[in-house]
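Engineer: What shape does this take:
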Amino acid sequence: MIWFAKLLAKIIFGFLVASLSLVLVFKFVPVPFTATMAMDPNPVTKDWTALSDIDRTMVRAVIAAEDGKFCTHAGFDTEAIAKAAASNAQGGRIRGGSTISQQTAKNVFLWQGGGYVRKGFEAWFTFLIEKIWGKRRIMEVYLNVAETGIGTYGVEAGAQRYFNKSAARLTPLEAARMAAALPLPKKRAVSNPSGWLRRHGNTLAARVGVVRRDGLDSCVYE
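Structural biologist: Have a look, this model is predicted:
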């Protein structure tokens, strides 16, 4: 069994070195491709854009929609995790347990879908990017790799697709509608939403003002 222990130690060491190296590289280099993009059967459209060229309204919109505690947690929303665990115990549907940091870690380094193994890797990469990248870089990467439509990745490509304009010039309502579609970008309309999605987008547009008022995006612009 000694040989097995040595092999396991080498595998673990190799994974730690590889994961640290990747995180360090992507702190400075744009993420060229992700597993989600590679497995997308549709032609992929993306356009890496620096955070300085993305309207702050878009940052506020995704915080309002996805992670109101983005600037105050260390990668994990313990309250949301506790609620998800309680819902799981009762057989209920888990909603909104992942933070922007966790979603970024999953989108960049891992694959879609659940499972405890992937969740374990996700936790590790979330810890690393929080420590090495910081909030601004996490937000920048998230806004560039998040799926914003069929075969469309990043808010710049999404803004061009839906509004024929740059992500640097989005209105609060436009940003909110893009943020509202993020959980199900292949199924939720952005350009002409109706019913619940339209109301949800309008609600998020109002919450953008709350994020601005309360400085919930301050860590991104320190």
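
Engineer: all contacts plus neighbour counts: C-alpha atoms, from now on.
Structural biologist: Will do.

Engineer: ok, Ser218 to Arg56 distance?
Structural biologist: 11 Å (C-alpha to C-alpha, to the nearest Å).

Engineer: Same check on Gly158?
Structural biologist: Applying C-alpha to C-alpha, the value for Gly158 to Arg56 is 16 Å.

Engineer: Specify which residue of these two has the higher count of neighbours.
Structural biologist: Gly158 (28 against 22; other C-alpha atoms under 10 Å).

Engineer: Check the burial of Gly201 by counting its neighbours.
Structural biologist: Neighbours of Gly201 using other C-alpha under 10 Å come to 26.

Engineer: The one 4 residues further on now?
Structural biologist: Taking other C-alpha under 10 Å as the criterion, the count of residues near Ala205 is 25.

Engineer: did I read that right, it in a helix?
Structural biologist: Yes. The assignment for Ala205 (DSSP: H, G, I helix; E, B strand; the rest coil) places it in a helix.

Engineer: is it true that it touches Ala179?
Structural biologist: No. At 9.5 Å, Ala205 does not count as touching Ala179 under the criterion of C-alpha atoms under 8 Å.

Engineer: If we go by neighbour counts, what in the helix ranked longest in the chain is buried?
Structural biologist: Looking across the chain with DSSP state H, the single longest helix is helix 2-26. Using 16 or more other C-alpha atoms under 10 Å as the test for burial, helix 2-26 gives Ser19, Leu22, Val23, Phe26.

Engineer: any chance of these in TSV, with distance to Lys6 too?
Structural biologist: What follows is the buried residues of helix 2-26, written out as TSV (distance: C-alpha to C-alpha, whole Å):
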residue	distance to Lys6
Ser19	20
Leu22	24
Val23	26
Phe26	30
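
Engineer: May I have the residues that are in contact with Ala157?
Structural biologist: Neighbouring residues of Ala157 by C-alpha atoms under 8 Å, 6 or more residues apart in numbering: Thr45, Lys46, Asp47, Thr148.

Engineer: farthest pair in these?
Structural biologist: Farthest apart among these by C-alpha to C-alpha are Asp47 and Thr148. That separation is 11.9 Å.

Engineer: between those two, what contacts are shared?
Structural biologist: Residues touching both Asp47 and Thr148 (C-alpha under 8 Å, 6+ apart) are Gly154, Ala157.

Engineer: Looking at these two, which is more packed in?
Structural biologist: In this view Asp47 and Thr148 are compared by other C-alpha under 10 Å, and Thr148 has more residues nearby, 30 against 16.

Engineer: could you pull out the helices for this structure?
Structural biologist: Under the criterion DSSP H, helices of the chain are mapped to 2-26, 35-38, 56-66, 78-89, 100-109, 116-132, 135-145, 155-163, 172-181, 195-214.

Engineer: and this one, so I can compare the two:
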Amino acid sequence: MKPLFKKFLNITKKVIIGFVLLSVLLVLLMRWVDPFGSMLMVERKITHWNVTQQRTWKDWDQISNNIKIAVIAAEDQNFSNHWGFDFKAINRALQYNQNSKKIRGASTITQQVAKNIFLWPSRSWVRKGFESWFTLWIELTWPKQRILEVYLNSVEWDEGVFGVEAASRHYFNVSASQLTPTQASLLAAILPNPRKWSPVNPNSNIQRKAEWIRTQMNNLGGKYYLDKLK
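Structural biologist: Predicted structure coming up:
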């Protein structure tokens, strides 16, 4: 049994080393190379193979500042300060989930990038472990602007609609560079469930959330907040 156990340990060690090297290499590569797609897009294509996917990559300077600050206001207001994990938000979510039937998440924008680009969509501790690994390396090797750029180009905004350019065209028939504060806040407001809600036919909850987001956009400082991401 000893030779077999030793062989198993050697194989396991090689697999772990191989994963570490490959994952770090992929993260480093995407610091400069734009992702062709995301694992979420792959999963959606498998489950909805007949839906045509829309996605057009736009670089940082081709995206409206309004949508940049809107998603930060809605999703991760501590984005410029944390290192991938917002522990205060996690603690608040844990306390909320103990007393509510609805589950509130506390994922940062960086964690969502790690999940969408590199991992399969699921709710498991194993997936969360891999997500934390990729989140750490993304924060260590990418500037904040790059993290937000990849997020905006990979997030899902409707069935088959991925990235802010496709969403802008799909809902408002404008480019991502032309989004107004109101349009941006409505897009950001539907992100918790983009395949259920619509920014062009918002219900009262989405309208209230969009108004709150616009207030937060101003409170954060708008463009001045974005300057901190350089």
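
Engineer: where does the TM-score land?
Structural biologist: With the length set by TM-score structural alignment, normalised by the length of the first structure, the two chains reach a TM-score of 0.94; 221 aligned residues with a C-alpha RMSD of 1.6 Å.

Engineer: if we can go back for a sec, ok, the contacts of Ala157 of the first structure in the second structure: which stay?
Structural biologist: By both residues aligned by TM-score structural alignment, their matches' C-alpha atoms under 8 Å, these still in contact after alignment to the second structure are Thr45, Lys46, Asp47.

Engineer: Those residues in strands, which ones?
Structural biologist: Thr45, Lys46 (DSSP state E).

Engineer: Gly14 of the first structure -> the second structure?
Structural biologist: Counting by TM-score structural alignment, Gly14 of the first structure lines up with Gly18 in the second structure.

Engineer: Could you do Phe28 of the first structure as well?
Structural biologist: Alignment note (TM-score structural alignment): Phe28 of the first structure maps to Trp32 of the second structure.

Engineer: That match and Leu26 of the second structure: what is the separation?
Structural biologist: As judged by C-alpha to C-alpha, Trp32 of the second structure and Leu26 of the second structure stand 11 Å apart.

Engineer: How about Arg169 of the second structure?
Structural biologist: Applying C-alpha to C-alpha, the value for Arg169 of the second structure to Leu26 of the second structure is 30 Å.

Engineer: And for Thr180 of the second structure?
Structural biologist: Noted for Thr180 of the second structure: a distance of 35 Å to Leu26 of the second structure, by C-alpha to C-alpha.

Engineer: Likewise for Asn153 of the second structure?
Structural biologist: Asn153 of the second structure is 18 Å from Leu26 of the second structure, by C-alpha to C-alpha.

Engineer: Can you give me every residue that contacts the equivalent of Ser177 of the second structure over in the first structure?
Structural biologist: Matched by TM-score structural alignment, Ser177 of the second structure corresponds to Ala168 in the first structure. By C-alpha under 8 Å, 6+ apart, the contact set of Ala168 of the first structure is Asp53, Ile54, Asp55.

Engineer: ok, those residues in the second structure: which stay?
Structural biologist: Using both residues aligned by TM-score structural alignment, their matches' C-alpha under 8 Å, the second structure keeps these contacts from these: Asp53, Ile54, Asp55.

Engineer: The second one reaches Ala159, doesn't it?
Structural biologist: It stands for Ile54 of the first structure. No. Judged on C-alpha under 8 Å, Ile54 of the first structure makes no contact with Ala159 at a distance of 10.2 Å.

Engineer: list residues touching both of these two?
Structural biologist: In contact with both Ile54 of the first structure and Ala159: Ala167, using C-alpha under 8 Å, 6+ apart.

Engineer: who's more crowded, those two?
Structural biologist: In terms of neighbours (other C-alpha under 10 Å), Ala159 is the more surrounded of Ile54 of the first structure and Ala159; the figures are 22 against 19.

Engineer: Just give me the match in the second structure for the more buried one.
Structural biologist: By TM-score structural alignment, Ala159 of the first structure lines up with Ser168 in the second structure.

Engineer: State the distance from that match to Ala188 of the second structure.
Structural biologist: Between Ser168 of the second structure and Ala188 of the second structure the computed distance is 12 Å (C-alpha to C-alpha).

Engineer: Over to Ala114 of the second structure?
Structural biologist: Taking C-alpha to C-alpha, one finds Ala114 of the second structure at 19 Å from Ala188 of the second structure.

Engineer: Please apply the same query to Ala74 of the second structure.
Structural biologist: Relative to Ala188 of the second structure, Ala74 of the second structure is positioned 6 Å away (criterion: C-alpha to C-alpha).

Engineer: Neighbour count for the two, which is higher?
Structural biologist: More crowded of Ala74 of the second structure and Ala188, by other C-alpha under 10 Å: Ala188, with 26 against 22.

Engineer: what's the counterpart of the more buried one in the first structure?
Structural biologist: Match for Ala188 of the second structure (TM-score structural alignment): Ala179.

Engineer: about what we covered before: and the match of Phe28 of the first structure, how many neighbours?
Structural biologist: Neighbour count of Trp32 of the second structure, defined by other C-alpha under 10 Å: 10.

Engineer: do Ser122 of the second structure as well
Structural biologist: 10.

Engineer: That one maps to what in the first structure?
Structural biologist: Here Ser122 of the second structure is matched to Gly113 in the first structure, going by TM-score structural alignment.

Engineer: can I assume Ala184 of the second structure is in contact with Ile63?
Structural biologist: No. Counting by C-alpha under 8 Å, Ala184 of the second structure stays clear of Ile63, with 10.9 Å between them.

Engineer: circling back: mind listing the shared neighbours of Ala74 and Ala188 of the second structure?
Structural biologist: Ile213.

Engineer: My guess is Val164 of the second structure contacts Tyr151. True?
Structural biologist: No. Using C-alpha under 8 Å, Val164 of the second structure is not in contact with Tyr151, being 9.1 Å away.

Engineer: Which of those two has more residues huddled nearby?
Structural biologist: Taking neighbours as other C-alpha under 10 Å, Val164 of the second structure and Tyr151 compare with Val164 leading, 31 against 23.
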